[in-house]
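Engineer: Sharing a model that was predicted from the sequence below.
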Amino acid sequence: MSARPIPVVLDVDTGVDDALALLLAVRHPALELLAISCAGGNVPLAQVVENTRRVLDLAGAPPVPIAAGMHRPLVETPQDASYVHGVSGLGALELPPSEREVEPVHAVELLRRTLLDAPEPVTVIALAPLTNLAVLLRMHPEVLPRIARIVMMGGAVGAGNATAAAEFNVWHDPEAAEIVLTSGVPVVMYGLEPFYRATVPAERIAELGRSADPVARAAGALLAHLAGVTEDEGRVDGAGAAAIGDAGTVAAVIDPTLLRLRRAPVRVALAEGPTRGCTVVDLRTGLGAGGETTKEAESHVEVVLDLDGARCAELFLAAVDAGAAVPAR
């Protein structure tokens, strides 16, 4: 007998790989999607909300509450990633307009209500810059015990992608990331190392694009777009292959056995200059300089150092392709 679905909320800035993540979250029976909060990031906030509504329609989602949240970072001037995701945020994928209602409250209020009303602590899957969550934790500390954990797509142990040092979501709002990572809430940091490990080969992307299932076809179009815009990054193995990106973060909640985790303190570089937005992951053990004891055992952050990319991609593909069986938890 399968376990009860995991109650989750998603915080998104729906671009191409957020769309893949939404498809997985809606279609996989291991998750109970309670609400979706939107933030500006990959594209401006209004476009994020519209993309989210349309992708939920595509996935056949029930009427999940959606709310618009923070349109810009706490400090920085907003800089979107339309150079990766396209002007619409969904590459060349065109979806019909949606009639889904948007909640008449701020996303932070939707998150507060959802967390406090849920019968058990909720997992927050954070796929956007962490602005909404930082404001939530600062304004409403009463929700802290109602969060089972935050599983965030953001940061890196090594090189960044927005800059040499910083991953896009953290770079977009470093102050928000620092608030969340030092909040005391359990956090799983799913950074760039696992982000590029779960990949779909070119031939499988082509098969999805020929599917009779509109969700599979859309997934194929989104992956094909990612393959085209990231092929020069050198992070994905195989010509024409694409990483599932944010969808891997959702898969990590569905099946934590995919992950190789390491508990470690994480801080965010906030000073101006080339390291701004860098996640400083302290992987030391034992004694540091001057005999200072390192704090890995006390950290509430677990960093994903690696994952089983093949299994992760298959979990995603089985959920979005109607012709495949969804793996049991």
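Structural biologist: That came in fine, so what should we check first?
Engineer: from here on, contacts and neighbour counts on C-alpha atoms
Structural biologist: Noted.
Engineer: tell me the secondary structure for the residue located most distally from the centre of the chain?
Structural biologist: Relative to the C-alpha centroid of the chain, counting by CA atoms, centre = their mean, residue 290 is the outermost residue, at 38.1 Å. Of the three states, residue 290 takes helix according to DSSP: H, G, I helix; E, B strand; the rest coil.
Engineer: contacting residues for it?
Structural biologist: For residue 290, no residue meets the contact criterion (CA atoms under 8 Å, 6 or more residues apart in numbering).
Engineer: how far away is it from residue 284?
Structural biologist: 14 Å (CA to CA, to the nearest Å).
Engineer: Would you tell me what the next helix or strand after the strand or helix carrying residue 49 is?
Structural biologist: For residue 49, the host element (DSSP states H and E) is helix 45-59. Going down the chain from helix 45-59, the next helix or strand is strand 66-68, by DSSP H and E.
Engineer: How far off centre is the helix or strand following that following strand?
Structural biologist: Next in sequence after strand 66-68, counting helices and strands by DSSP H and E, comes helix 82-85. With CA atoms, centre = their mean, to the nearest Å as the basis, helix 82-85 stands 16 Å off its chain's centre.
Engineer: for comparison:
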Amino acid sequence: MNGHEQGNSRAAPSRLRIVVDTDMGVDDAAAVAWLLSQRERPVELAGVAAVWGNTGVDAAAVNVVALLRALGREQVPVVMGEAAPSSGPMSPIGSLVHGADGMWGRAAGTIATCPKDLVAFYRAVAAADTTLLALGPLTNLTRVAALAPDVLRRFARIVVLGGAWRHGSITPVSETNFWHDPEAADRVLAERLPIVLVTRDAHRAFALTHDDLAALATAGSPAARYLAAPMRAYAQVTGRFGEPLNFPDVVAAVLAVEPAAATVRRSALVRVVTGTHGLVRGQSVMGFADNERLAMIEGGAALARLVEQALAEPTLHLGRALAAILAREPDNAEVVLAVDAARVRRSFLCALTREART
């Protein structure tokens, strides 16, 4: 190659290694199908862990195996993860929009004989060049963190679909994945892992239209053929509630591959309301400013006492005291609050139909 050719050559994008943890419903399937169909960056799907959520863990594993088979990726390792939340019974609410089996019967007849050693799976796939994409409740991750604390720290990034700042989904303030297992979400965040949190505030901006669904239904790609029927059923249910046709998991998948699709990202201290607290169950409390973080760490009454002490004791350096409090609990997530929804839509449709639509 001569100097002119070298100057005009462009290095090919590096391969991205991804592990997916999923409760495989319709939007999860759309996300994984995009990962394996897109041409923006080469992706190696290193493994998939099934978890309860949109459906039972058995059905989720069946849906994963069926999708991989439809896309010619049967060699991807699949493991059966946790079957119930950290505490309390499993909620059946996912069947409302995903059907009883998570894919509106699309995987009927498929058999999944998957290993069940979740920790061994994660030990095998975790690596410094790998991104973990968590699309369901964080029950699998909290189990791994409890039994093998070092494993999750090996990942370069953990992209988590979960949480809400101003716009909930299952309640006015709570996002579905965190609502399903708030204890798991709070414990995983407490581990201070390299988490990118894709919130409801961000992914609610991305929606498909009925024309988009029609284009997918006539597209010839294996992914479009496989997804057409369950996506149509998913759209019918969301339409009954007057909701846009959102696919949250697709947004998280796109951000795992193309972080620049996030238009607003902020470092934050995030906690999750645990237990059965009615409408606030699973609410993610996010501290972005120092005053918010201070209240989350120390509590309002304790801060008031500290201020009173500083006023009474001129030698007490209030700024240093406040800095020491903040240092006790550093931020635990990079929170995505907005995305380029038009870019996500173009990328998704282009990958599944092989043509960009406006």
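Structural biologist: Nice, I can see it. A quick note: this is a predicted structure, and the numbers were derived from the prediction, not measured.
Engineer: Could you tell me the TM-score of the two chains?
Structural biologist: The TM-score (TM-score structural alignment, normalised by the length of the first structure) is 0.87; 314 aligned residues with a CA RMSD of 2.3 Å.
Engineer: ok, how many other residues are close to residue 191 of the second structure?
Structural biologist: 16 (other CA atoms under 10 Å).
Engineer: Please list all residues in contact with residue 76 of the first structure.
Structural biologist: So residue 76 of the first structure contacts 172-173 (CA under 8 Å, 6+ apart).
Engineer: Map it across to the second structure for me.
Structural biologist: Correspondence of residue 76 of the first structure to the second structure, assessed by TM-score structural alignment: residue 88.
Engineer: From what I see, residue 245 of the first structure and residue 15 are in contact.
Structural biologist: No. Shown here, residue 245 of the first structure and residue 15 do not form a contact pair, counting by CA atoms under 8 Å, at 10.9 Å.
Engineer: quick one, helices of the stretch 101-250 of the second structure?
Structural biologist: Using DSSP state H, counting those that start in this stretch, the helices of the stretch 101-250 of the second structure run over 118-125, 139-147, 176-180, 182-190, 200-203, 210-218, 222-240, 248-257.
Engineer: Just put the ones you listed in a markdown table and tack on mean neighbour count and distance to residue 51 of the second structure.
Structural biologist: Shown next, in a markdown table, are those (neighbours: other CA atoms under 10 Å; distance: least, CA to CA, whole Å):
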| stretch | mean neighbour count | distance to residue 51 of the second structure |
| --- | --- | --- |
| helix 118-125 | 18 | 10 |
| helix 139-147 | 20 | 7 |
| helix 176-180 | 29 | 11 |
| helix 182-190 | 23 | 12 |
| helix 200-203 | 24 | 20 |
| helix 210-218 | 15 | 28 |
| helix 222-240 | 18 | 20 |
| helix 248-257 | 25 | 15 |
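Engineer: of all the ones you listed, which lies closest to residue 155 of the second structure?
Structural biologist: When these are compared by CA to CA, helix 118-125 sits nearest residue 155 of the second structure, at 9.0 Å.
Engineer: What helices and strands are in contact with the closest one?
Structural biologist: strand 43-50, strand 78-80, helix 139-147 (3 or more CA pairs under 8 Å, 6 or more residues apart in numbering; DSSP states H and E).
Engineer: what's around residue 93 of the first structure, how many residues?
Structural biologist: Other residues close to residue 93 of the first structure by other CA under 10 Å number 16.
Engineer: And what about residue 264 of the second structure, helix, strand or coil?
Structural biologist: Residue 264 of the second structure - assigned by three-state DSSP - is strand.
Engineer: For it, which non-adjacent residue is spatially closest?
Structural biologist: residue 338 (4.9 Å; CA to CA, 6 or more residues apart in numbering).
Engineer: Map residue 17 of the second structure onto the first structure.
Structural biologist: Residue 17 of the second structure maps onto residue 7 in the first structure, by TM-score structural alignment.
Engineer: Report all helices and strands that the host helix or strand of its match contacts.
Structural biologist: Residue 7 of the first structure belongs to strand 6-12 when assigned by DSSP H and E. Other helices and strands packing on strand 6-12 of the first structure, by 3+ CA pairs under 8 Å, 6+ apart, are strand 31-38, strand 122-126.
Engineer: which residues of the second structure does the shortest one align to?
Structural biologist: Residue correspondence for strand 122-126 of the first structure in the second structure, counting by TM-score structural alignment: residues 130-134.
Engineer: cool, and stretch 184-196 of the first structure?
Structural biologist: Under TM-score structural alignment, the match for stretch 184-196 of the first structure is residues 192-204.
Engineer: What of stretch 38-46 of the first structure?
Structural biologist: So stretch 38-46 of the first structure sits over residues 50-58 in the second structure, by TM-score structural alignment.
Engineer: Quick one: residues in contact with the matching stretch.
Structural biologist: 21-25, 60-61, 64, 78-85, 90-95, 98, 100-102, 112, 136-137, 139-140, 177, 180.
Engineer: which residue in the first structure lines up with residue 166 of the second structure?
Structural biologist: Looking across to the first structure (by TM-score structural alignment), residue 166 of the second structure lines up with residue 158.
Engineer: Any figure for the gap between the closest residue to residue 29 of the first structure other than its chain neighbours and residue 250 of the first structure?
Structural biologist: Excluding its sequence neighbours, the residue lying closest to residue 29 of the first structure (CA to CA, 6+ apart) is residue 5, at 6.7 Å. Remark: distance between residue 5 of the first structure and residue 250 of the first structure (CA to CA) = 13 Å.
Engineer: I am finished for the moment; much appreciated.
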